[in-house]
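J.: Sequence and computational prediction follow.
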Amino acid sequence: MGGYILSKVLDLNLNEKQFLLLKEYIDSKRDTQGVLMQALHEAQEIFGYLPIEVQKFISHELDVPLAEVYGVATFYTQFSIEPKGKHKIGVCLGTACYVKSSQQVLDKLSKELNIKVGGTTDDNLFTLEATRCLGCCGLAPVMMIDQDVYGKLEVNKIPEIISKYRE
């Protein structure tokens, strides 16, 4: 695998109920068009992401090559093959926000959370992502934590904002 190390492995025994739910869903959709996409969406809803164990399960259940399942799961941005944190932080790097120093906001969050962009904290509490326009250009720079919008951000306010979500 070219030195790639799977950081987290899904325990099949601890997730038996989730796999049963996914099997029931697949069985109910088996004869519909686009069943692979539907199964991947449902799997991500159930598991929160699409680890290789879930991809193998879908491959087996649908009799579709694992390479095809993996290809679809990695091609579409709505799917994630890595676990996401409880709180998803998106920092806008669109033009208006970038001009107003959103890169410094992103850098501060990365340092504060001790993760790189696209990463998830070890405690699975936060996932940090760079996004494009959030549609709040008048509030630049902007970030979202889950559904909460923070505009006119000041870098020095980041620790205070993050602390609200650690409680």
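T.: Here it is on my side, so go on.
J.: For the rest of this, base every contact and every neighbour count on C-alpha atoms.
T.: OK.
J.: Could I get the full set of helices for this protein?
T.: Remark: helices assigned in the chain by DSSP state H are 16-29, 35-47, 52-62, 66-75, 95-99, 102-113, 158-166.
J.: Identify whichever of those lies nearest to Cys137.
T.: helix 95-99 (5.8 Å; Cα to Cα).
J.: What residues of that closest one count as buried?
T.: Ala96, Cys97, Tyr98 (16 or more other Cα atoms under 10 Å).
J.: Let me see the contact set for the first one.
T.: Neighbouring residues of Ala96 by Cα atoms under 8 Å, 6 or more residues apart in numbering: Cys137, Ala140, Pro141.
J.: Closest to Ser80 out of the residues you listed?
T.: Pro141 (26.2 Å).
J.: wait, what's in contact with Gln103?
T.: Leu93 are the contacts of Gln103 under Cα under 8 Å, 6+ apart.
J.: gap between the residue lying farthest from the centre of the chain and Leu62?
T.: Here the centre of the chain is the reference, and by Cα atoms, centre = their mean the most remote residue is Asp31, at 28.9 Å. Using Cα to Cα, to the nearest Å, Asp31 is found at 10 Å from Leu62.
J.: Please compare the first structure with the one that follows:
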Amino acid sequence: MPSTNCAGHEELYAELNGYIDSVKNQPGSLINVLHRAQEIFGYLSEETQQHVAEKLDIPLSQVYGVVTFYNFFSTKPKGKHQIKVCLGTACYVKGADRVLERLKEELGVDLDEPTQDGKFSIHAVRCLGACSMAPVVLVGERDFYGKVTPDEIGKIIEKYKEE
């Protein structure tokens, strides 16, 4: 195992290595390997990117180029519950900035940072496709909240604290 592995992650790297070994001779395997690595680790750290480059015998620059090109890859840890706040025009005009500020206050984090317990992170997005419900908040991939006010943030967060 390369020296880039962090202590305590041996099992996770072993799982990733098993996956890499099963697909490494397939064309276009890099994106699939990166998806699997992000599933395993939650994000793609520099160490994980280096590990993937070594295992696939490709330049780190190629791995980094793919990771930074596609927006579904993350180089920073994210919370278990990712809270997306739409800052598109309709949402912004209806107070999304105040909703975002309340979220940051309640969770004690800034944008794109996980909470201390790793349960939450807040992300600003340009559009969630629900302008008629502005301002809109999305928790995870499915839980939409429309016409959100800052005063509703506490209730929304509470719903996910025990998960």
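T.: Yep, it's here. All values reported here derive from a predicted model rather than from experimental measurement.
J.: Serialize the buried residues of helix 95-99 of structure 1 to CSV and add fields for distance to Ile52 of structure 1.
T.: Shown next, in CSV, are the buried residues of helix 95-99 of structure 1 (distance: Cα to Cα, whole Å):
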residue, distance to Ile52 of structure 1
Ala96, 38
Cys97, 36
Tyr98, 36
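J.: any idea what the residue farthest from the centre of structure 1 aligns with in structure 2?
T.: Aligned by TM-score structural alignment, Asp31 of structure 1 pairs with Asn25 of structure 2.
J.: Equivalent analysis for Leu22 of structure 1, please.
T.: That one, Leu22 of structure 1, aligns with Leu16 by TM-score structural alignment.
J.: Next, the contact list for the residue lying closest to that match once chain neighbours are set aside, please.
T.: Among residues not flanking Leu16 of structure 2 along the chain, Ala37 sits closest, at 6.2 Å (Cα to Cα, 6 or more residues apart in numbering). Taking Cα under 8 Å, 6+ apart, we find Ala37 of structure 2 in contact with Leu16, Tyr43, Leu44, Thr48.
J.: now the alignment partner in structure 1 of Ala37 of structure 2: how far from Asn15 of structure 1?
T.: In structure 1, Ala37 of structure 2 lines up with Ala43, judged by TM-score structural alignment. Ala43 of structure 1 sits 12 Å away from Asn15 of structure 1, going by Cα to Cα.
J.: next one: Glu129 of structure 1
T.: Using Cα to Cα, we find Glu129 of structure 1 at a distance of 27 Å from Asn15 of structure 1.
J.: what's the most distant pair in the contacts of Ala37 of structure 2?
T.: Leu16 and Tyr43 (13.1 Å).
J.: List the residues that contact the equivalent of Met133 of structure 2 over in structure 1.
T.: Aligned by TM-score structural alignment, Met133 of structure 2 pairs with Leu139 of structure 1. By Cα under 8 Å, 6+ apart, the contact list for Leu139 of structure 1 reads Gly151, Lys152.
J.: ok, now with 10 Å
T.: Ala96, Cys97, Lys100, Val149, Tyr150, Gly151, Lys152, Leu153 (Cα atoms under 10 Å, 6 or more residues apart in numbering).
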